[in-house]
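K.L.:
Pasting the sequence and the predicted coordinates here, then a few questions.
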Amino acid sequence: MKRAVIVKAKRTPVGKRNGMLKALQPHELAAPLLRDLAGGIEDKIDDVILGNVTGPGGNVARLSALEAGLPLSVPGLTLDRQCSAGLEAIRMACYMIQGGAGNCYIAGGTESTSTSPYEKRARFSPDRIGDPDMGVAADYVAQKYQIPKEKQDEFALLSYERSWEAYNKRMFEDEILTIDKWNKDEEFSRERNMRAVLKRAKPIFIKGGTVTAANSCGIHDGASAALVMEEETANLLGFRPVLRFIDSEVSGVHPHYPGIAPVPAIQQLLKRNQLTIEEIGLMEINEAFASKIVACAQELSIPYEKLNIRGGALTMGHPYGASGAILVSRLFYEVQRRTQGKYVLAAIGSGGGIGVAVLFQALM
């Protein structure tokens, strides 16, 4: 069977909604990434697969490929699996390579919440089941899995401190492709007394709840993508594979508890590959809400020492369709700094109760 590997990964800076990237449409965020990742092998690209959630509709991937100046022969595919769309795009590219459909793909996601033409979110679930907003659902997860506000705030503070430490050590610079003049995530423009912010923050989604604005992610703009290649082709073209795709899993849970959806996906993935949590060196799980991360860590017995070790969306923000690809980009660079751990894993939960988990082998 052919093997898929990731040989390059990049992301844009992440900007606040109506912030520094507010003037850029999704294809304008993605195009510089495609141009950079395809540099020198434009004629080898079989397809571009991009996740996008909040519009503008149409085939954003094709538009982005054309905007990037890729050959007209590169078709482009846009998919929507809500917050897991960017990770799903990379997963799909890996399977396309394994199945022999092609040898070289650019896959990821792009999101401009600032320019979205939609005033309201898409429906996640029918009325007969219930269709809670993600914040309300985060409170439902906190209630069901007994995650008090103190534990949520504790993780949110940990994420914040890790993110700022990584930023101050310039660890994000390799990940980021400068867009216009922007070369850093907007949230790093001003450091806050996060401990005080968490302490005074009040529940905002349900009466008597525990989820606050401080232990939730923000709504942001950004894009991220990876160059996914068949391993022998990558070697022949002079690329150094960093992550080798091993396997993946998608799970569905009750739409009231989307934050816990990564758990069954990870459990099934590990069981099928006869692995344990202890054998996974690094894990990136999207930080939409602290309640979600704490619940996932609790249910899977994941030590915080190997989970989101450079922080995540709680600090830097959540550009929906791009966030899953950002997880992979983070792993791509992080494994090049570390020697321990043969396997790494990226996972994300999304609206409607869907979890996606992808297992890679670190080749460094």
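P.N.:
In hand now; what should we look at?

K.L.:
Every contact and neighbour count from this point should use C-alpha atoms.
P.N.:
Noted.

K.L.:
what about the strands in the stretch 1-150 of the chain?
P.N.:
4-11, 15-16, 47-51, 77-79, 104-111 (DSSP state E, counting those that start in this stretch).

K.L.:
Structure two is appended below for comparative analysis:
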Amino acid sequence: MTRFNQDIFLAAGLRTPFGRGGGALVGYDGISLSVPVVRAMAEQLTTQRPDLVLWGTVIPNLGWSNIAREIWLDAKLDPTVPSFSAVLACATSITAAFAAAGMIGGDTDVVLVGGVETMSRPSIGLTAAASDRLRALFAKDPAEALKALSSLSPVDFTLPAKGWANRITGRTMGDHMEETAQEWGITREAQDAWAYESHRRAVAGWERGFFDDLVIKLPELARDANPRADTSLAKLATLPPAFDKTSGRGSLTAGNSSPITDGAAGVWVLSAQGRTRLPDGIPTARLVDYELAAVDFSDGLLMATPFAIPRLLDRNGLGFEDIDLWEIHEAFAAQLLANVAALERPGWIAERVGISRDFGHFPWERVNPNGGSVAIGHPFGATGARDLSQTVKELAAMPKGSRAIVSVCADGGEGAVALLESLG
């Protein structure tokens, strides 16, 4: 089963090293951090010209609207390439890849897809009330309006709602995830154990060179700054709750949650003809199918992917153990554990998703072999492209016909899941 009328391929793209919030990459904005990635990927093409560019970011910036076009023009590449932007919270660049796949055909064979977030530098805007007040003053008396700027108070300013908190609830994803962790019985010990494994695997991946051809070096940073070789279960156990600090039941900490991160990442979406425009040796896999899901917040702000995964597998006649590789985004260790707990709970898929068949045993040993977002970092707009490229490289080393699931949850009760297949 596939949504496409022709074979669609993903080829591993490039990304920046992911930097710690307030760290080495703090001097970049979303455009300047993306330009080196886009240039490096364009240089891989025989023509240095894709047919289309899709790029996304999540935290708004008043300095631009179509960041994809701004990046492409600042990269000083062929200005006749159409470029537009996409956004779906943490699933922004994986959803952009799905959109690109649907646009393959005719003269469109190669689409450069990606995303970026500079979480160290969110734009601070004015509230609607403060903006209205100043706008009226500028129209009436510009000099008086300039004086009024100095009298603005903290209540007149706002961080972007989609940067840190859900607009409807006014609460962060961490706040919501604390409730989900308690609902699903996800213990602090289990979260710390998964976080430790994420760091251990990411560090091991760097040490054996897995990331070397996926990450371009920047003058300020040559490799991911977040994976910690010196972490341990004992150290993780000492960290205080980061969100629920007062009830005595808080279990999400800075150590078992994805960190504030700056980074940009890309991935290629290609037709069969488009593959000939990339050099041999770039890992490539077939995009077989995908699924988007959305749930009511009562199901959990980050719990849409357990609804999407069974639908995707059922449509393709697959069970859990038919999937050889699982790349599940780790916004929080608790989120990954709760997502899989739902899939494993007897009767949950039949009752909540409406599919009454046995998907079998879930193969935990096949999840995130080179670490996930808790260790690598989570620049919102870049995570989907990072996940896809990492999966494609992992899958390309497996026998022909091996399958992978890439799963990315997103703020707003949404999620995106892809099914990929190895070309051998």
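P.N.:
Received the coordinates, thanks. None of these values were measured; they are calculated from a predicted model.

K.L.:
TM-score of the superposition?
P.N.:
The TM-score (TM-score structural alignment, normalised by the length of structure 1) is 0.92; 360 aligned residues with a Cα RMSD of 2.1 Å.

K.L.:
tell me the most buried of the strands of the stretch 1-150 of structure 1?
P.N.:
Each of the strands of the stretch 1-150 of structure 1 was scored by mean neighbour count; the highest is strand 104-111, a mean of 33, by mean count of other Cα atoms under 10 Å.

K.L.:
That one aligns to what range in structure 2?
P.N.:
Using TM-score structural alignment, the residues of structure 2 aligned to strand 104-111 of structure 1 are 110-117.

K.L.:
what's in contact with that stretch?
P.N.:
Identification of contacts with stretch 110-117 of structure 2 by Cα atoms under 8 Å, 6 or more residues apart in numbering yields 30, 33-34, 50-59, 92-93, 96-97, 100, 104, 261-271, 274-275, 379-385.

K.L.:
how about stretch 155-170 of structure 1, aligned to which bit of structure 2?
P.N.:
Stretch 155-170 of structure 1 maps onto residues 194-209 of structure 2, going by TM-score structural alignment.

K.L.:
One more: stretch 342-360 of structure 1?
P.N.:
By TM-score structural alignment, stretch 342-360 of structure 1 lines up with residues 402-420 in structure 2.

K.L.:
and that stretch, how far apart are its ends?
P.N.:
End-to-end distance of stretch 402-420 of structure 2 (Cα to Cα, to the nearest Å): 8 Å.

K.L.:
any idea how far residue 92 of structure 1 is from residue 356 of structure 1?
P.N.:
Taken as Cα to Cα, the span from residue 356 of structure 1 to residue 92 of structure 1 is 12 Å.

K.L.:
the more surrounded of the two?
P.N.:
Legend: neighbour count by other Cα atoms under 10 Å for residue 356 of structure 1 and residue 92, higher for residue 356 (30 against 16).

K.L.:
would you say the more buried one is within a strand?
P.N.:
Yes: with DSSP: H, G, I helix; E, B strand; the rest coil as the criterion, residue 356 of structure 1 is part of a strand.

K.L.:
dump the residue contacts of it.
P.N.:
Residue 356 of structure 1 sits next to 84, 87-88, 248-251, 261-262, 265, 347-349 when contact means Cα under 8 Å, 6+ apart.

K.L.:
Recalculate using a threshold of 10 Å.
P.N.:
Residues in contact with residue 356 of structure 1, defined by Cα atoms under 10 Å, 6 or more residues apart in numbering, are 81, 83-85, 87-88, 91, 248-252, 261-266, 269, 285, 324, 346-350.

K.L.:
related to what we said a few turns ago, mind putting the strands of the stretch 1-150 of structure 1 into a markdown table with distance to residue 193 of structure 1?
P.N.:
Formatted as a markdown table, the strands of the stretch 1-150 of structure 1 follow (distance: least, Cα to Cα, whole Å):
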| stretch | distance to residue 193 of structure 1 |
| --- | --- |
| strand 4-11 | 27 |
| strand 15-16 | 19 |
| strand 47-51 | 34 |
| strand 77-79 | 39 |
| strand 104-111 | 29 |
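
K.L.:
Skipping its backbone neighbours, what lies nearest the alignment partner in structure 1 of residue 76 of structure 2 in space?
P.N.:
Under the alignment (TM-score structural alignment), residue 76 of structure 2 maps onto residue 69 of structure 1. Spatially, and ignoring its direct neighbours in sequence, residue 69 of structure 1 is nearest to residue 35 (7.2 Å; Cα to Cα, 6 or more residues apart in numbering).

K.L.:
For the one you found, the count of nearby residues, please.
P.N.:
Neighbours of residue 35 of structure 1 (other Cα under 10 Å): 17.

K.L.:
what's the aligned residue in structure 2 for it in contact with, if anything?
P.N.:
Counting by TM-score structural alignment, residue 35 of structure 1 corresponds to residue 39 in structure 2. The contact partners of residue 39 of structure 2, by Cα under 10 Å, 6+ apart, come to 48, 71-72, 74-77.

K.L.:
Check residue 411 of structure 2 too.
P.N.:
If you count contacts by Cα under 10 Å, 6+ apart, then residue 411 of structure 2 has 88-91, 162, 164-167, 172-173, 176, 297, 300-304 around it.

K.L.:
Could you turn the buried ones of those residues into a ChimeraX selection?
P.N.:
To isolate the buried ones among the contacts of residue 411 of structure 2 in ChimeraX, judged by 16 or more other Cα atoms under 10 Å, type:
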select :88,89,90,91,162,164,165,166,172,173,176,297,300,301,302,303,304
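
K.L.:
which of the contacts of residue 411 of structure 2 does structure 1 keep?
P.N.:
Under the criterion both residues aligned by TM-score structural alignment, their matches' Cα atoms under 10 Å, those that remain in contact after alignment to structure 1 are 88-91, 162, 165-166, 172-173, 176, 297, 300-302, 304.

K.L.:
now residue 404 of structure 2, what's its secondary structure?
P.N.:
Reduced to three states by three-state DSSP, residue 404 of structure 2 is strand.

K.L.:
Compute the number of surrounding residues for it.
P.N.:
When counting by other Cα under 10 Å, one arrives at 26 neighbours for residue 404 of structure 2.
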